[in-house]
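**Q** fold the following.
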Amino acid sequence: MKIFKTFLRIIIFTSLIVMPLSCSKGGDDSAPIDNNGGDVVIPPVEVNPDLAQINVSIKLPDGASIKPDDLTLSSIFTDNKSIIEGSGMIETFKNSPNELIFALNGSDNILLLGYVDSNTTYNFTLNVESTAIALVMMHPWTFDLSEKAKSEAITFIKGLPEFTNFKEALNTSIISGELNPLGSNQILNELIKVQSVVFKRDLEKYKMPLNFNINGSVATVTNKTSSAAYSIGLYDEDDNLYGHDLAVGVEKFWHIFSDFQNFIYGQNANAKATIDLDIPNAAGKYILKAKSGLSYDGSLENQQAAFHNTSLLIGNILGLFSKQLKDFLSDPTACVTNSAEWWFNFVFTSLTYRQNLEKFRNGTITGYEFTLSVVKVILSGALEFTEMLERCFKDALNGGKILNKYIKGTLDFFDIVGKSVTGFNTIALLDDWNRFDAEIEICFVKTGNDAIFCGLEFKGDLNFGNVFVGQSVTKIIDITNIDESPIEISEFSTPDRVYIDVINKVINVGETIQVDVKFEPSETKEYSGDVKAVGFADETLGFIKMTGKGIAAFTLSGDLNFGDVPINTSPTKELTITNNLTEQLNIIEAGVIFPTGFNGNIPSTIEAEQSVIVDIRFNPSLIQEYSGDIIIDTSNGGLMTIVASGTGVQGNGLRIENDLNFGEIEVGSSGGSKSINIYNDGII
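**A** Model prediction:
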């Protein structure tokens, strides 16, 4: 592993901020010997108060031929620090959850490594397990994991049998005394096995990442879905530029590890994902051009987006070694002025970069191969890149100096940790950048104070007037493509209870299609709104207003408030059902529902424009209040309700019920007999 060894020899002699701790070879911090026999003078150790100091202990496998004190320690700010009695002190960024540290052997090869959290860690042990975890996590599949998700991922990984095998292979390699124990093919093969188990799954696909809105004198564009940025320019029909801005990508992350496994992204709102462009006062046709950096056309929009998105990718790569470095590059817009010259000289004029960007877009190279090509472009101008970082983030570095060799060393190391190429499919930035549209153009027309998206012209009358609830009325409208290219409708947006069914949603230039619009009110109220044809960018392609009113197909009337009724009695009240239709009203048997305590005999049909009177009986069995809706549903007139209410009360004592009217009976003859029912409604 030549690249791996090269990295080791570079990184251990460099750091972002030079902290001179020793002048001796190997960083020996032992006190100098006084050759004249005098007292030994121990030089003071310089400490930067802006850095975190971590005490690192070394734990080697049993049987290892090398001893802890034979190793040296390196971090982003510590160069080959000697280990004394199994431990040593290193320095790193303060308040950073992931900073990589190394233990190196005499051949300048990494023997052990691990990630320290300078927020909470003051003592850390480098051993085989910390090394195995670091090698698994030092891969682009971890780019979008939250700190909580990383912790859960480590717990998950420790339970894998593949991880146990990987640790055993590391253990054996270190015990064997190999000069470069982490660079063997066996170690890399076992590492790939672990990583492949962790991120094995397919990704979902999206259609459109941007939302466009035109509101009078302002055009608003929001990047709602893509983690890659889009640069948007506003042009007139003669291609004159009136303004441009960058809609940065949304910040996607795996909040918990199970989200990563199930491909459920979390997403942070970003104010910079929405941009406003002022529309000129002059009437005419205007175009919003959005590009993500994959157009290869040299346009302002393409270069701005390519710069931003490539910066984010570089930040993610450096973040494998230092969370703080990733944070520095998380907002490339803060560095535009100081970095434009570097990007032009080493990226946009690089034929290799442009060719690989196009190959990545076309799918002829993978995200892994494209990322490596970006790394090579940076390495070709690494000195200038380092100087650019210093200019951009001078205040954050507290006056320190980023050394070119450190940048080159970490990027050289990337080729080793990225061997498991399928893990690149899990990176939100690469996935979104490639699968979403590279170019999106939206046209609109300004007339006076109004501006609407151009594309489709709607003609027709959608004033439906009065429509019975449960009935429907259909009208036909014409939709014509008045644009200069075919238009595909994503969907129709309609008011409540308005329906459109269109099979062919692609309309060619100049073509007119006829569309059925159905209005089917479900309530007795007024309906209104816009019937809109919506494009794949959520833009309105054309619209027409509709109005209509739902009126009752039948009515329910009558006073069904029974008041106080003695329990076990059954008084009745009349309910009138009026059919307003010019056809028979069909009542659904299962659609007639009475509240508890009420009943009646509802007919199954009512003739056109006729009314029927139904006796509704209230029969309380308990001393309590009764209330509820009588529901009558129909197959051709919708559903109506009416409230019935009453209170069951205690009766006054004995009560006799029956018909004792015997009619006319001759004197001296028998008129037969009748039975009576005697009820005790009293309390005794």
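**Q** for the rest of this, base every contact and every neighbour count on C-alpha atoms.
**A** Will do.
**Q** helices of the stretch 401-550 of the chain, start to end?
**A** 404-417, 428-435 (DSSP state H, counting those that start in this stretch).
**Q** now for the last one, which elements pack on it?
**A** Right, helix 428-435. In terms of contacts (3 or more CA pairs under 8 Å, 6 or more residues apart in numbering; DSSP states H and E), helix 428-435 is not packed against any helix or strand.
**Q** a helix runs through Ile314, doesn't it?
**A** Yes: assessed with DSSP: H, G, I helix; E, B strand; the rest coil, Ile314 lies in a helix.
**Q** and the helices of the stretch 401-550 of the chain: which comes nearest Glu147?
**A** helix 428-435 (16.6 Å; CA to CA).
**Q** list of residues touching the closest one?
**A** Residues outside helix 428-435 that contact it (CA atoms under 8 Å, 6 or more residues apart in numbering) are 144, 205-206, 226-228, 252, 292, 309, 313, 360-361, 367, 424-425.
**Q** report the contact partners of Gly249.
**A** Asn223, Thr225, Ser226, Ser227, Ala228, Ala229, Tyr230, Ala273 are the contacts of Gly249 under CA under 8 Å, 6+ apart.
**Q** also Tyr499?
**A** Val517, Lys518, Phe519 are the contacts of Tyr499 under CA under 8 Å, 6+ apart.
**Q** give me the buried subset of those.
**A** Val517, Lys518, Phe519 (16 or more other CA atoms under 10 Å).
**Q** the residue nearest to the last one when sequence neighbours are not counted: what's it in contact with?
**A** Nearest residue to Phe519 in three dimensions, chain neighbours excluded: Val498, at 4.7 Å (CA to CA, 6 or more residues apart in numbering). Contacts for Val498 (CA under 8 Å, 6+ apart) come out as Val517, Lys518, Phe519, Glu520.
**Q** before we compare anything, build this one as well:
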Amino acid sequence: MKNAFFCTLFIFLAFSCGGSDDDPIEEPLEDPVAEEDGGVADPVDPTDNFTITEDGNVKRDTYVILPNDSKLKAEDLTVSSLFSDDVINDNHKSEIELFNESSFELLFAKDKEGEILMLSYVNPISKEPLVITAETTAVALVMMHPWTFEMSAETKLEAVDKIRQTPGFEELRISVEEQIATGTLDVAKNEALFNLLNQFQTNLAAKEEVNVEPLKFTLEDGKVTVLNYRSSASYGVGIYDGNDVFIEHKLSAGLNKSRYLESGFSTGGETDNLKATFNIPSDGQWTMKATSGLSFDGTLQNQQAAFYNTGQLTLGVIGIFSDRLKKLIKNADCILSLGGNVFDGQSESSQISDRLKLFKDGKISGAYLAYDVFFYVADRIASIFSIIEDCSGVDTDKYGVNFKGLGKILSFWTNIKSAFDTGALFGDWLLYDKEIEFCFIKDGDELRDCVYLTVNGDLDFGDIGVNRKSRYKVEILNETDKEITLYGVYTQPEEGSTGQSEFFRVEYPSAGDWPLTIPPQGSFEMELSCAPKEIREYTTEVSFYINPDFDDGLHGQDSSLRMEAVANVIMNRVSVTHNLPQTLPKSGDEVSFDVAITNNSPDDLKLAWIREEIEEGSPTISKRLEPPVDFIIPKDGTRTVTMKAEAEYVHEYSGTFVVEFFHENGTGTGWLPPEDIEGNTVVYRTDSTGDPVTTTTNTINFGEINTASSKSSAFYLSKETFDPINISISLPNGFDVVGGSPFLMDSDYMNIPKNVQINFRPTEERPYNGNIVISNDYNNSEIIIPVSGTGVN
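**A** Reported below is the predicted structural model:
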């Protein structure tokens, strides 16, 4: 009967951990009851055999299927759940008590010596049979690891299917089946398990590319708020006055990160427990000190974080056995109580706090630390259940799960020497800074950041012409005795806009220069530009960030300096006339021309230079201004300067004159903004003398070539115009262009001739001759090169 029964149950095996997608189970099971007319209820389907206990739990039939050649019989085993143990009858069946809700619970089968032989994760209210087999044991061994700590019950059910479909799982299943058949589950020697675990952890590990600050500090309405917006590890936050005297501490809880198989971790959004808000009692300098529990500095805030994070870790371990049991501890006080119990406890003669120090220093993995916590939970299960009962009000007297019995199974955690810390808590605890400080000043009703930098001068751009760009340089000073690292500069956008300012830009340092280190009492030069689009006044606030995660959408929480940049846009202050010829000679000849500048502004202007700004896609034209020193254009006056132009290529040019003036504001250095001049656009064309494409090759003779071979010869084409030209080449029989024809010669070929390869491939013993005809689509002219060769044997 064993073999026949095995075949029947195997049909359901792939679904033993979850309901069908077409018939999801969401509500708790209810007892079958008699019909109101006195009749009896329909017979219960074998897959629905259950009863409801007085506590509202559910008792389910559970089937144990041993391998065909097993040394033991099913009747030699006992099935255990969180609530109960039950022997297996001769029908391979036992009755097990479980929570009456959709969850992810562990069952295991023990031999007469109490050694665990088989395992299975089940959904207590699934309509599918609850079974324990070699396959469910293999799945459970992969799932019983910290990489599943942050998975919901639903995601764990998905993971079960994913595990079964993963290459390497069949090898693990066979290995586990062979061990079960011998009557001993020796996980430590199962190489297939380690290979599969490493494969899963490599694929699912959430990797952070950079180490950024996980906390945001905001100053508003006389309060300081700390928000944990990145880390699943919690921070204890203490506030200290200007004399470094501790005042109080609060918890900024870690993000509740949930792991999904395909998309990694997601968070549940911003909640109040992620924030710690402080009222500041008096004026002066204050410091917020946040620690994640790994500082071991004796402070109350570090102890609070250590307890809370250890409590979260303990809940992850408990979730290995029962998702429902894990959910019974919800509020922060209960997590702190649980974590404090474990943090101060010992596991196998090791203090958990000492193990945390090794974890912090990278001497043990997160999996090894979780194993230590597991053994503490197993040793002190009564005190753990007491905390759960006090916090949840649930009677835990019935809970009797054999935690210690699982210790031998879970020992493989410590055998994975290169175990990935794939749990969110493990990863974040090590990734993010363990100690973070934020300095601020209270001055009456105002709260502001402590200033580490000062600026020499201001950022008043003065008057700027519309659609022109003005640059301005200022010196930024480090007034402290410490080295400061800047991670960026932020220009506040216009009201209603996002990102940075559309009109004010940091030109230097450029993006590739960050982070920038400023030595004690040192400085650096910053160049800001303003490019207004319409006539009005422009302002922005410039912030310098000592926070590496400055570009996060919530700007200012870690700014070391803020200053205002202003600009006033006016109508064009000058107008220009010129006598630049519409046609310029070809490259090599200069043309002089005059530019008359009229000053329409109420002030005298000192000319810096005039230049032509060529439109995008045009080649550069060299124009040189030769104004005398101190070239002043009086208000309402006109002065003329001489410029020279030289065109390099045959091309139609288009551009704009830009007139710039010396800066007269007295602050900073640089130029007044360039002017957008009415009537200053110039369009002209150089003379075209000759063909746009030329070659120095007059004729090509290949000589005698064997009919079984071929030979190539090259010539060069030079382009005499900036414009792109399409080239077509036609050849007589026996000759072809290597690479094909037609082809494009773009502006890159202005300075580099194009190598053209002609191939001669005779097929007969005879002379070959004719003309290579090179044509273009620029002026349809042709170049003709005679070509010849003889085919021989």
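**Q** returning to what we had before: of the contacts of Tyr499 of structure 1, which are still contacts in structure 2?
**A** Retained in structure 2 (both residues aligned by TM-score structural alignment, their matches' CA atoms under 8 Å) from the contacts of Tyr499 of structure 1: Val517, Lys518, Phe519.
**Q** what does the last one align to in structure 2?
**A** If I follow you right, that is Phe519 of structure 1. For Phe519 of structure 1, the aligned residue in structure 2 is Ser529 (criterion: TM-score structural alignment).
**Q** wait, its match touches Phe504, no?
**A** Yes: counting by CA atoms under 8 Å, Ser529 of structure 2 touches Phe504, with 5.6 Å between them.
**Q** circling back to that earlier point, tell me the residue in structure 2 aligned with the residue nearest to Phe519 of structure 1.
**A** Under TM-score structural alignment, Val498 of structure 1 pairs with Arg505 in structure 2.
**Q** look up how far Leu516 of structure 2 lies from its match.
**A** 17 Å (CA to CA, to the nearest Å).
**Q** shouldn't Lys532 of structure 1 be in contact with Thr540?
**A** Yes: in this structure, Lys532 of structure 1 is within contact of Thr540 by CA under 8 Å, at 6.4 Å.
**Q** Val128 of structure 1 reaches Leu112, doesn't it?
**A** Yes: contact criterion CA under 8 Å: Val128 of structure 1 and Leu112 qualify, at 6.8 Å.
**Q** of these two, who's got more company?
**A** For Val128 of structure 1 versus Leu112, neighbours defined as other CA atoms under 10 Å are more numerous around Leu112 (28 against 24).
**Q** secondary structure element for the aligned partner of the more buried one in structure 2?
**A** In structure 2, the residue paired with Leu112 of structure 1 according to TM-score structural alignment is Met118. Per DSSP states H and E, Met118 of structure 2 falls inside strand 116-122.
**Q** among the buried ones among the contacts of Tyr499 of structure 1, which lie within strands?
**A** Val517, Lys518, Phe519 (DSSP state E).
**Q** just give the nearest non-adjacent residue to the second one, would you?
**A** It refers to Lys518 of structure 1. Thr474 (4.2 Å).
**Q** what of Phe461 of structure 2?
**A** Ala567 (4.9 Å).
**Q** Thr386 of structure 1 too?
**A** Closest to Thr386 of structure 1 by CA to CA, 6+ apart is Asn404, at 5.6 Å.
**Q** show me what contacts the one you found?
**A** Contacts of Asn404 of structure 1 (CA under 8 Å, 6+ apart): Ala382, Leu383, Thr386.
**Q** over to Lys224 of structure 1?
**A** With contact set as CA under 8 Å, 6+ apart, Lys224 of structure 1 has these partners: Pro209, Leu210, Asn211, Val250, Ala273.
**Q** what do you get if the cut-off is 7 Å, keeping everything else the same?
**A** With CA atoms under 7 Å, 6 or more residues apart in numbering as the criterion, the residues that contact Lys224 of structure 1 are Pro209, Leu210, Asn211, Val250.
**Q** alignment lookup: the residue nearest to Phe461 of structure 2 to structure 1.
**A** Counting by TM-score structural alignment, the partner of Ala567 of structure 2 is Gly548.
**Q** excluding chain neighbours, what is closest to Glu170 of structure 2?
**A** That would be Arg164: by CA to CA, 6+ apart, it lies 7.7 Å from Glu170 of structure 2.
**Q** ok, the one you found to Ser730 of structure 2 distance?
**A** 64 Å.
**Q** middle-most residue in structure 1, spatially?
**A** Among the residues of structure 1, the one closest to the centroid is Gln267, at 4.4 Å (CA atoms, centre = their mean).
**Q** element containing that one, please.
**A** Counting by DSSP H and E, Gln267 of structure 1 is part of strand 266-268.
**Q** that strand packs against which elements?
**A** strand 251-253 (3 or more CA pairs under 7 Å, 6 or more residues apart in numbering; DSSP states H and E).
**Q** could you tell me where the strand it packs on falls in structure 2?
**A** Strand 251-253 of structure 1 covers residues 256-258 of structure 2 once aligned (TM-score structural alignment).
**Q** now do the matching stretch: distance to the chain's middle.
**A** Stretch 256-258 of structure 2 sits 17 Å away from the centroid of its parent chain (CA atoms, centre = their mean, to the nearest Å).
**Q** among the kept ones among the contacts of Tyr499 of structure 1, which one lies nearest to Arg655 of structure 1?
**A** Phe519 (56.5 Å).
**Q** correct me if wrong: that closest one contacts Thr474.
**A** Yes: here Phe519 of structure 1 reaches Thr474: they are 6.3 Å apart, a contact under CA atoms under 7 Å.
**Q** residue in structure 2 paired with the residue nearest to Lys518 of structure 1?
**A** Match for Thr474 of structure 1 (TM-score structural alignment): Arg471.
**Q** was I right about that match contacting Leu528?
**A** Yes: Arg471 of structure 2 lies in contact with Leu528 (CA under 7 Å); the separation is 5.6 Å.
**Q** out of the ones in strands among the buried ones among the contacts of Tyr499 of structure 1, which one sits closest to Phe93 of structure 1?
**A** Val517 (64.3 Å).
**Q** how close does the residue nearest to Glu479 of structure 2 when sequence neighbours are not counted get to Asp390 of structure 2?
**A** Nearest non-adjacent residue to Glu479 of structure 2, counting by CA to CA, 6+ apart: Gln521, 5.1 Å away. From Gln521 of structure 2 over to Asp390 of structure 2 the distance is 58 Å, taken as CA to CA.
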